[in-house]
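> dropping the sequence and predicted coords here.
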Amino acid sequence: MSSDVASLPATDAPPSILSPRYRATTVGMVALVSLHAFEALAVAAAMPTVAHDLDGLRLYALAFGGTLATSVIGMTLAGRWSDRLGPARPLWLGLACFIAGLLVAGFAQHMPVLVLGRLLQGLGAGAISVALYVLVGRTFPESLRPRVFAAFSAGWVVPSLIGPAISGLIVQHLGWRWVFLGVPLLAIPAALLLRPALRAVPPLAVGVGSNRSVVRWAIGASLGALLLYVGGQQVGWPALALLLPAIALLALCSWKLLPQGTLRLRRGLPSVIALRGIAASAFFGCEAFLPLLLQRERGLSPLLAGVALSLGALGWFSGSWFQGHQGQGMSRRTLLGAGALLMCAGIIGTALAIQPGVPLWLALAGWTLTGLGMGLIYPSLSVLTLSLSPPAQQGANTSALQLSEALAVATTLAVSGSLFAWMLSVDVTLGYLQTFAIMLLLAAASVVVARRV
């Protein structure tokens, strides 16, 4: 157990994450998760207008990849600080960086300034996400954590359904700057709801070594992620010239930042952390190429393609809700195995959209199934990470969990994107098949790794 509260007998545990004791904390955390999700999706929808107004098309990729790169540093530092000082300081510092980044981007008159704002946003978002996980571990009893993470999933689903549309309305009627400037107006009140819970979490009296070496490896991983993102936009030899050193740098830094045995898939916590990266890569790799396939090859409008993606989000929420409310009927290991198998079946069904003669509803059902599997896996890994971590290591291990996802997804998208771009000159159908085959292999690997948890 991770706290005195968590060690209470089951009969003394509060019945709900919205009971008076936890209501403000739950609402504040879910609100921050939702605002982060909305901001990410809204910026993606608004960025073409931003690049046009600021004459910054050359920095378009950097405006996206920069947030991922600096989030690696934020995650790493927040994990260590949370273990030593509690989650309050990294959360407030992360929130300050996040809001500062939004303001810099919102008031930017030139694209390099906007990119600087995006870098600050990523640094803050990485710190906030880790601090929230540690707050869950230090505040909620173990029996309620699955429901907390199910609420986090809901916090992502709603913005994924309405975020792009709201962003389009804001850009059209108020201007793209309000996509950035509007979020702080809601983020600050949401964070203030967490003050009582943060004050109630005492720092742990444990010795922590110097963070200097960790910072160096985090910066190296950040540079590697950035090179991956930029390299993924290239074609041919320029892509290889960036991707190969980036992958080598990421492999070295991951070896230093992740718990021992993670890259070797050692049983227990290392496999939990590795599985987060593998499963997330399979899901988000499919999600990146599915809209292109539906619009270009099946003739769907951008609106209908967006609705199709929403089916995966709804499947994710359904799986997450089930794992949080199924009681003691299924073990976490069983949920992980079932989720991985559902992802395999779902990716196969989704890939059928490549063939014009296959009914589109079959592919969309496959994508919903993929989301359902991910909904079983994703929060289960969060629950297991906190359960398998002593209180003094919850920050570092939570940081590693999210680092695994960030670095693995960046690598998968960069490599698969480059291969797809290369295959376009050969056969576009083979390009799609190759991409979905990579994601299916990752989902199959998830089945194997789930047995080692």
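That came through fine.

> all contacts plus neighbour counts: C-alpha atoms, from now on.
Noted.

> which residues does residue 41 contact?
Listed by C-alpha atoms under 8 Å, 6 or more residues apart in numbering, the contact partners of residue 41 are 159-160, 163-164.

> quick check: buried residues in the helix or strand harbouring it?
Using DSSP states H and E, residue 41 maps to helix 23-53. The neighbour-count check on helix 23-53 (16 or more other C-alpha atoms under 10 Å) flags 24-43, 45-47, 50-51 as buried.

> alongside the first one, take a look at this:
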Amino acid sequence: MRTPQGIAPGIMSGAYAWITIGACALVFLGAFESLAVTTVMPVVSADLEGERLYALAFAGPLATGVIGMVGAGNWADRRGPTAPLYTSVAVFVIGLLIAGLAPTMEILVVGRFIQGLGSGALTVALYVVVARVYPQRLHPAIFAGFAAAWVVPSLIGPTVAGVVTELFSWHWVFLGVVVLVLAALLMVIPALRGLERGGAGRAAPWAFGRLGWAALASIAVLALNLVADLPAVGPALAAVAVVVALVAVRPLVPRRTLRARRGLPAAILVRGALAAGFFATQIYLPYLLTGAYGFTPTLAGLALTGGALAWSGASIVQGKLGMRLASERAVRIGTVLVLTGVTAVLTTALLELSPLVVVAAWVLAGGGMGLASPRLSALTLAMSAPDDQGFNSAAMTVADSFGTALALAVTGVLFAALAAGGFAFVAVFALAALLAAAAVVLAPRVKSGPDTAPPLS
């Protein structure tokens, strides 16, 4: 399809404008809700007298999201992405309503669990919609839009949530999003009409076994987010939970992913390692800046803003370059930038360098994520058969969740164990650097080759 001027249409052209806006809005609102809750949860916890369930309100959605990802992927491979998308939005809205109207902390946590289930499924369904609606040449651009939709809430989400809570109440941080989600869905509906399952002429079977493994993996993820609070037995419980998580995740990703088989399996593994290294560092940067350098929380947050802006900017650049920048090359450059940024943070913690090094390093790391992450998404779809797009999209998002959850759990145990000795930050950032280095080493294997394993369906 060409425009009258002979220029190939982009994601904001007439044919794709509404679904682009609607899909990015759904991603934005999911990200906003996740980040906004971080700001209001102390108020919610005090209001509902639920301090003991504070951590569970964050860990729960991550755990249930894994089940949503796997279920939506399987459903999309069977019947196409339309029904999973509608259902995931409905589940997400139900979770918002329950949380927003919750009279007790227990009910709010239930709402958060349901939110996570819907949010995880929504992400996978949208990825399959991208595969079915947009031509491959536009995938880098639409995934750049998704990346920007995730980054922008990190800039405005906490502030907006704080203002809404002060002017109205914390309930509207949940309830106010409902109307916006439904409006975004209306923009997407026209493009969904007529979308059927993939072109192989067969429907994938219901993968009840994988759903069971996803449930087990969710329990392991939840445990990994809780054991860091048990210093006496934390390391032993963390080791058990890591083993369980790794065993459970194997059926949820393409064959030989944990062995980094060239092509799709390696792309999934690089995605998980890169997310783990980046977010394991980012979580502890405010601790480093406030604890070791005396930054205020606001100033420490601004240091992270530079990385968010760099992520968004690099995503836009790679999207505009399109096929002029090979996806494999973008992934290699991006992983190196992330490793450089994490290593600089580690060096700063070890040698007590200027905090300005941390700020500059995080801009570099954010730029690396903006280059690599959208291209790993595009590569995953490019190497997926139509009937495997749901499974592989789910595998990609599962890799993000598991990589980050595993890294945060282990760093939590390390930080608690070494805090008294003064080497906690060094240990945490060293582990993050190892994960980022693994992504750099494995990045050349994302390119398909003769030994590429077929996707598991």
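That came in fine, so what should we check first? Keep in mind it's a predicted model, so treat the numbers as computed, not measured.

> re earlier: gap between the helix holding residue 41 of the first structure and the chain center?
Computed by C-alpha atoms, centre = their mean, to the nearest Å, the separation of helix 23-53 of the first structure from the middle of its chain amounts to 13 Å.

> what range does it cover in the second structure?
Under TM-score structural alignment, helix 23-53 of the first structure corresponds to residues 17-47 of the second structure.

> where do the helices sit along the stretch 201-350 of the first structure?
212-231, 237-257, 269-292, 302-325, 332-351 (DSSP state H, counting those that start in this stretch).

> let me know which of these is the nearest to residue 86 of the first structure.
Closest to residue 86 of the first structure of those is helix 212-231 (C-alpha to C-alpha; 18.3 Å).

> in terms of secondary structure, what does the closest one contact?
In terms of contacts (3 or more C-alpha pairs under 8 Å, 6 or more residues apart in numbering; DSSP states H and E), helix 212-231 of the first structure is packed against helix 60-85, helix 237-257, helix 394-423.

> wouldn't residue 159 of the first structure be in contact with residue 33 here?
No - contact between residue 159 of the first structure and residue 33 fails when scored by C-alpha atoms under 8 Å: they sit 9.8 Å apart.

> neighbours around the counterpart of residue 182 of the first structure in the second structure, how many?
In the second structure, the residue matched to residue 182 of the first structure (TM-score structural alignment) is residue 176. Neighbourhood size, residue 176 of the second structure [other C-alpha atoms under 10 Å]: 14.

> report the secondary structure state of residue 176 of the second structure.
Assigned by DSSP: H, G, I helix; E, B strand; the rest coil, the conformation of residue 176 of the second structure is helix.

> how much space between it and residue 96 of the second structure?
Residue 176 of the second structure sits 9 Å away from residue 96 of the second structure, going by C-alpha to C-alpha, to the nearest Å.

> again, but for residue 279 of the second structure
Using C-alpha to C-alpha, residue 279 of the second structure is found at 26 Å from residue 96 of the second structure.

> of these two, who's got more company?
Per other C-alpha under 10 Å, whichever of residue 279 of the second structure and residue 96 has more neighbours is residue 96, with 26 against 17.

> how close does stretch 162-172 of the first structure sit to the second structure?
Overlaying the second structure shows stretch 162-172 of the first structure at a mean distance of 1.0 Å from the equivalent residues (mean C-alpha distance after the TM-score superposition for the first structure).

> now do that stretch: which range of the second structure does it align onto?
Here stretch 162-172 of the first structure aligns to the second structure at residues 156-166, judged by TM-score structural alignment.
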